[in-house]
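Visitor: only geometry, no sequence info:
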């Protein structure tokens, strides 16, 4: 999962970025509203963390432009404004959730997980595909009820498949959603990692769809 982080406070952005990485999320950080508005409309993200007090273009204006353009990604607003009418303005602009500064970083991660899960159409925080289970809130995989050991990159890839189980996902889509900047679409890193994941799963859950990509499902 790839997150757009729009926050101009360097110290806070660094703390959030660290927490995102530890939670298994790729991210791209911008420090002004003009960049945020542009990236949101030109690149693929699974959610955005959007500060309202951005320079260049305030967060509400960024959000208005995204929604007017039909951009449906989940948006979690961060702001120092805690008054009800400020929150109402954020939700009216199209926000999906709202955190008032100061806040707990762990709460931000939990809210992001819930937003991404619901956007993918999952009501439960436990996603299942045959013997494989992803506990979204805990950020861990279980296979046949036991822990499944994965590297950070393997976790990102398999979590994306679990959120979109049953759908064919191309290599380019995986690259866009599970990596920070710098993914090389001509490399074979995706295939290598999927090979490793298949060996760890031991069950035939991750299928190749010739000429299209891969699909996570109990049956081919």
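Guide: Perfect, I can see it now. Treat the numbers as computed from the prediction; the structure is a model and nothing was measured.
Visitor: for the rest of this, base every contact and every neighbour count on C-alpha atoms.
Guide: Noted.
Visitor: I'd like to know how many residues surround residue 7.
Guide: 27 (other CA atoms under 10 Å).
Visitor: try this one next to it:
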């Protein structure tokens, strides 16, 4: 998953980023609502963790701005405020779930995974497409029940395309997914796409990824 963390406590922000990335996710942090809105608009995030007590303005207003911008990613509200009024305000603003500090890492991860699956229309922690099964928790792929040996980048590429099946995804969007705020060479997408297609076909899966000239790539197999 690509996770946006909007949290002004530098120690908590660092711990969240470190722990989530150790589980194979990509995470980037913002310390203010202004920076968080910029990252929400300019980066391809799967989910956001938003603290309500931000230094420049309240997290509730940030959630409203994210929704007004047409950004539909799920938002997990993370805060030290335990009263029910704050919970209702955050959910009414467009938040999807609420977790009060202090919390257990395992509960946070479970809630993030559940929100992302729900937002993509998947209830179980795996996505099936013909012979392909993508295990979202273990971050592994099988083809016809045989494990597929993928690099971390190849897995991220396939997972993103599968999550957005039947949608054309631009090369630039895939670069943003893989490299986030770092520079990436567009040619690497073509190389990884070629390797990914080869591995899928060698495993017995008809090539599910088509190139739309001048637009990007599309995963054409219906998922369930």
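Guide: Noted; the coordinates are in hand. Computed from a prediction, not measured in an experiment: that's the story for all the values here.
Visitor: can you point me to the longest helix in the second structure?
Guide: helix 186-202 (DSSP state H).
Visitor: mind giving me the packing neighbours of that helix?
Guide: helix 152-163, helix 171-179 (3 or more CA pairs under 8 Å, 6 or more residues apart in numbering; DSSP states H and E).
Visitor: who are the packing partners of the next helix or strand after it?
Guide: Downstream of helix 186-202 of the second structure, the first helix or strand assigned by DSSP states H and E is strand 209-212. Applying 3+ CA pairs under 8 Å, 6+ apart, one finds that strand 209-212 of the second structure contacts strand 216-219.
Visitor: quick one: the strand it packs on to chain centroid distance?
Guide: 18 Å (CA atoms, centre = their mean, to the nearest Å).
Visitor: read off where it ends up in the first structure.
Guide: Across the first structure, the stretch matching strand 216-219 of the second structure (TM-score structural alignment) is residues 213-216.
Visitor: counterpart of residue 40 of the first structure in the second structure?
Guide: Under the alignment (TM-score structural alignment), residue 40 of the first structure maps onto residue 40 of the second structure.
Visitor: relative to residue 68 of the second structure, how far out is that match?
Guide: According to CA to CA, to the nearest Å, residue 40 of the second structure stands 12 Å off from residue 68 of the second structure.
Visitor: closest to the centroid, which residue in the second structure?
Guide: For the second structure, the residue nearest the mean C-alpha position is residue 46 (2.6 Å; CA atoms, centre = their mean).
Visitor: excluding residues flanking it in the chain, which one is nearest that residue?
Guide: Closest residue to residue 46 of the second structure apart from its sequence neighbours, by CA to CA, 6 or more residues apart in numbering: residue 2 at 5.1 Å.
Visitor: and that neighbour, how many neighbours does it have?
Guide: So residue 2 of the second structure, with other CA under 10 Å, has 22 neighbours.
Visitor: likewise residue 212 of the first structure?
Guide: 11.
Visitor: pretty sure it contacts residue 170?
Guide: Yes - using CA atoms under 8 Å, residue 212 of the first structure is in contact with residue 170, at 5.8 Å.
Visitor: can you show me the strands along the second structure?
Guide: 2-6, 26-30, 47-51, 75-79, 97-100, 126-129, 132-135, 140-143, 146-148, 209-212, 216-219 (DSSP state E).
Visitor: related to what we said a few turns ago, and the gap between the match of residue 40 of the first structure and residue 47 of the second structure?
Guide: The separation that residue 40 of the second structure has from residue 47 of the second structure, given CA to CA, amounts to 9 Å.
Visitor: which residue, other than its chain neighbours, is closest to residue 170 of the first structure?
Guide: Closest residue to residue 170 of the first structure apart from its sequence neighbours, by CA to CA, 6+ apart: residue 213 at 4.1 Å.
Visitor: ok, that neighbour - contacts?
Guide: The neighbourhood of residue 213 of the first structure, defined by CA atoms under 8 Å, 6 or more residues apart in numbering, consists of 168, 169, 170, 171.
Visitor: burial measure for the nearest residue to the first one once chain neighbours are set aside, as a count.
Guide: When the adjacent residues along the chain are set aside, residue 168 of the first structure lies closest to residue 215, with 4.6 Å between them (CA to CA, 6+ apart). Close neighbours of residue 215 of the first structure, defined as other CA under 10 Å, add up to 22.
Visitor: contacting residues around residue 215 of the first structure?
Guide: Here residue 215 of the first structure is in contact with 161, 165, 166, 167, 168, 169, 206, 207, 208, 209 (CA under 8 Å, 6+ apart).
Visitor: same thing with residue 208 of the second structure?
Guide: 197, 219, 220, 221 are the contacts of residue 208 of the second structure under CA under 8 Å, 6+ apart.
Visitor: could I get these as a markdown table with distance to residue 133 of the second structure?
Guide: Formatted as a markdown table, the contacts of residue 208 of the second structure follow (distance: CA to CA, whole Å):
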| residue | distance to residue 133 of the second structure |
| --- | --- |
| 197 | 15 |
| 219 | 14 |
| 220 | 15 |
| 221 | 12 |
